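Undergrad: Below are the sequence and a predicted model for it; my questions follow.
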Amino acid sequence: MRNVPLAEVDRVERAVLPIGTDYPPGHLLDWHEHRRAQFLYGATGVMVVDTAHGTWTVPPERAVLVPAGTRHRVRMLGVSTRSLYVEPDAVPWWPATCTVVEVSPLLRELLAVAVGFEADYSRSGREGAVATLLLHEIGAGAPLPFHLRLPDSADLARLCRAYLAAPDAGVTNAAWAARAALSERALTRRFRIETGDSPAVWRGRARLLAAVPLLRTRSVTEVSGRLGYASPAAFTAAFTRTFGTPPSRFATRPGAGEGGRVPGL
């Protein structure tokens, strides 16, 4: 199925419903939730998935597993998706929170095939076998660290969401403490309790996540300067240390010039 709303087929008696959807650049799929679990794969572009508790940046040719009933929104940056909507009782092993995962070459090919199925595809024979194999391949996918936990308290969450919209290397703990009407010590203590990181570490990771969509249209050198790194080498080292892969892997247009803004939520 291509470009078919889930609501039209959600009640079809199939454990796995494959749907491919093409989105216009910068499209925001606003807050919503699904009865089914969702495997959301971006065949092209970058996705930014937001929930009340965190944000997940999905690089090209990776996917995010969204648990059933999770309220979320997705910013689509040049994305064509291959989604699987899965009955929850068919995947008791599904993670309890959104998780970005690696997508194997076999899984990519299976997804390309599956989105050609009708909603009521045959459960026996080839189509049923592909649907079954899809779940096996998803279960074997390695989780990737492209996420940030958001604080539970409203005042700290507002600071974080504002920073995600416009990451700035010049922001300090003192500035955040003043905005939250806290001492720096109290800010750091609360922030560690709610996110597991210090504010400075969290902001550093947020800047690195912001690099992923920027690398679609800019070189590593341009992105490192835009995000306030002293040099491309320093940026590359930090990115590789955090995500286990160099930023050049996502720089689809190494010689691209300036343009656009940091996509935020």
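TA: That came through, no problem.
Undergrad: Please make it C-alpha for all contacts and neighbour counts, starting now.
TA: Fine.
Undergrad: What segments of this structure are strands?
TA: For the chain, strands defined by DSSP state E occupy the ranges 16-22, 27-32, 37-50, 54-58, 63-66, 72-86, 99-101, 143-144, 147-149.
Undergrad: Quick one: those strands as TSV, columns for distance to residue 186 and mean neighbour count too.
TA: Below are the strands of the chain laid out as TSV (distance: least, CA to CA, whole Å; neighbours: other CA atoms under 10 Å):
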stretch	distance to residue 186	mean neighbour count
strand 16-22	46	23
strand 27-32	32	13
strand 37-50	27	24
strand 54-58	22	24
strand 63-66	34	26
strand 72-86	30	22
strand 99-101	31	24
strand 143-144	31	15
strand 147-149	19	20
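Undergrad: Put this next to the first one:
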Amino acid sequence: MRNISINLLDDTPRPVVAIGTDYSHGYLLPRHTHRRAQLLYGATGVMQVNTHDGNWVVPPQRAVWIPPGVAHEVLMLGVSTRSLYIEPGTVDLSERCQVISVSSLMRQLLMEAVKLPLTYDLTGRDGALIDLLLHELLRSAPLPLHIPLPSDGRLLELCQTFLHQPNAHQSPQQWADQLHISLRTFNRLFRQQTGLSFSQWRQRACVVLALARLAAGEAVTRIALDFGYDSPAAFSTMFRRILGQAPSVWLEAAN
């Protein structure tokens, strides 16, 4: 099924409904929720997902898991999606959003799933395909592509400012000074609110924000300089530390 709203199909008597949708570049899906869980896979392009808990960037040929009832908005940058809408309780996955890897087998299964009849035969080949797809989903590894956001209003404002203009040279002392608290108090507050140290969060944010620009074809040098790194090599070293591969290698694997 292609380009059909889940709202028209939500009561389908099947544990999984598979839908493919094509979006124009820059299309924004406004904040909404689903009764079912959603696995949102981007066959092409980049998705930027925003919830109350933070931001996720989903590079090409990766997917984001969105639990039932989680309000989210998605910015589509040249994306053709394949979505699984899954009845609550069907699979035991995280109760929070997460970006996951997609195996080559899972990729092919997703492509096939959108071709199935809406009320596919649960006991035949189609039902077996869906069962295998759910098994592959449970095997998928989460990726560190989440930028957690604090609930503390003062700290949230600083984080959001950073996300609009990343600067790798910003220090925890500078943020502590803006909040008029000690460095020790700031470090404790930041970890309590985000689950990461300031340095971990800053590096994670730079990597996640860079992915969307890299996938759009921007040069590593331009991104590195925009983010305040002294050189492309320094940026690439940080990127490799977070994702395990250099930017060029990582992008090549995504295509």
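TA: Perfect, I can see it now. On a predicted model such as this, the values are computed, not experimentally measured, just so you know.
Undergrad: Overlay them and tell me the TM-score.
TA: Overlay of the two chains. TM-score (TM-score structural alignment, normalised by the length of structure 2): 0.91; 251 aligned residues with a CA RMSD of 1.9 Å.
Undergrad: Kindly reformat the strands of structure 1 as JSON lines containing distance to residue 208 of structure 1.
TA: Converted to JSON lines, these look like this (distance: least, CA to CA, whole Å):
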{"stretch": "strand 16-22", "distance to residue 208 of structure 1": "27"}
{"stretch": "strand 27-32", "distance to residue 208 of structure 1": "22"}
{"stretch": "strand 37-50", "distance to residue 208 of structure 1": "13"}
{"stretch": "strand 54-58", "distance to residue 208 of structure 1": "10"}
{"stretch": "strand 63-66", "distance to residue 208 of structure 1": "18"}
{"stretch": "strand 72-86", "distance to residue 208 of structure 1": "17"}
{"stretch": "strand 99-101", "distance to residue 208 of structure 1": "16"}
{"stretch": "strand 143-144", "distance to residue 208 of structure 1": "14"}
{"stretch": "strand 147-149", "distance to residue 208 of structure 1": "10"}
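Undergrad: Figure out which of those is closest to residue 216 of structure 1.
TA: The minimum distance between residue 216 of structure 1 and these falls on strand 37-50, with 7.5 Å, by CA to CA.
Undergrad: Would you tell me which of the strands of structure 1 gets closest to residue 133 of structure 1?
TA: When the strands of structure 1 are ranked by proximity to residue 133 of structure 1 (CA to CA), strand 16-22 comes first, at 10.8 Å.
Undergrad: Now tell me what touches the closest one from outside.
TA: 1-4, 6, 10, 79-87, 111, 114-115, 117, 119, 131 (CA atoms under 8 Å, 6 or more residues apart in numbering).
Undergrad: And for stretch 110-118 of structure 2?
TA: 1-2, 12, 17-20, 82-83, 126, 129-130, 133.
Undergrad: Turn the residues you listed into JSON lines, including distance to residue 179 of structure 2.
TA: Below are the contacts of stretch 110-118 of structure 2 laid out as JSON lines (distance: CA to CA, whole Å):
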{"residue": "1", "distance to residue 179 of structure 2": "51"}
{"residue": "2", "distance to residue 179 of structure 2": "49"}
{"residue": "12", "distance to residue 179 of structure 2": "51"}
{"residue": "17", "distance to residue 179 of structure 2": "48"}
{"residue": "18", "distance to residue 179 of structure 2": "47"}
{"residue": "19", "distance to residue 179 of structure 2": "46"}
{"residue": "20", "distance to residue 179 of structure 2": "46"}
{"residue": "82", "distance to residue 179 of structure 2": "43"}
{"residue": "83", "distance to residue 179 of structure 2": "42"}
{"residue": "126", "distance to residue 179 of structure 2": "57"}
{"residue": "129", "distance to residue 179 of structure 2": "54"}
{"residue": "130", "distance to residue 179 of structure 2": "51"}
{"residue": "133", "distance to residue 179 of structure 2": "48"}
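Undergrad: Need the nearest residue in space to the corresponding residue of structure 2 for residue 14 of structure 1, chain neighbours excluded.
TA: The alignment partner of residue 14 of structure 1 in structure 2, by TM-score structural alignment, is residue 14. Counting by CA to CA, 6 or more residues apart in numbering, residue 14 of structure 2 lies nearest to residue 119, which is 6.6 Å off, once chain neighbours are set aside.
Undergrad: Touching, the one you found and residue 9? I think so.
TA: No. The pair residue 119 of structure 2 / residue 9 is not scored as a contact, 10.5 Å apart, by CA atoms under 8 Å.
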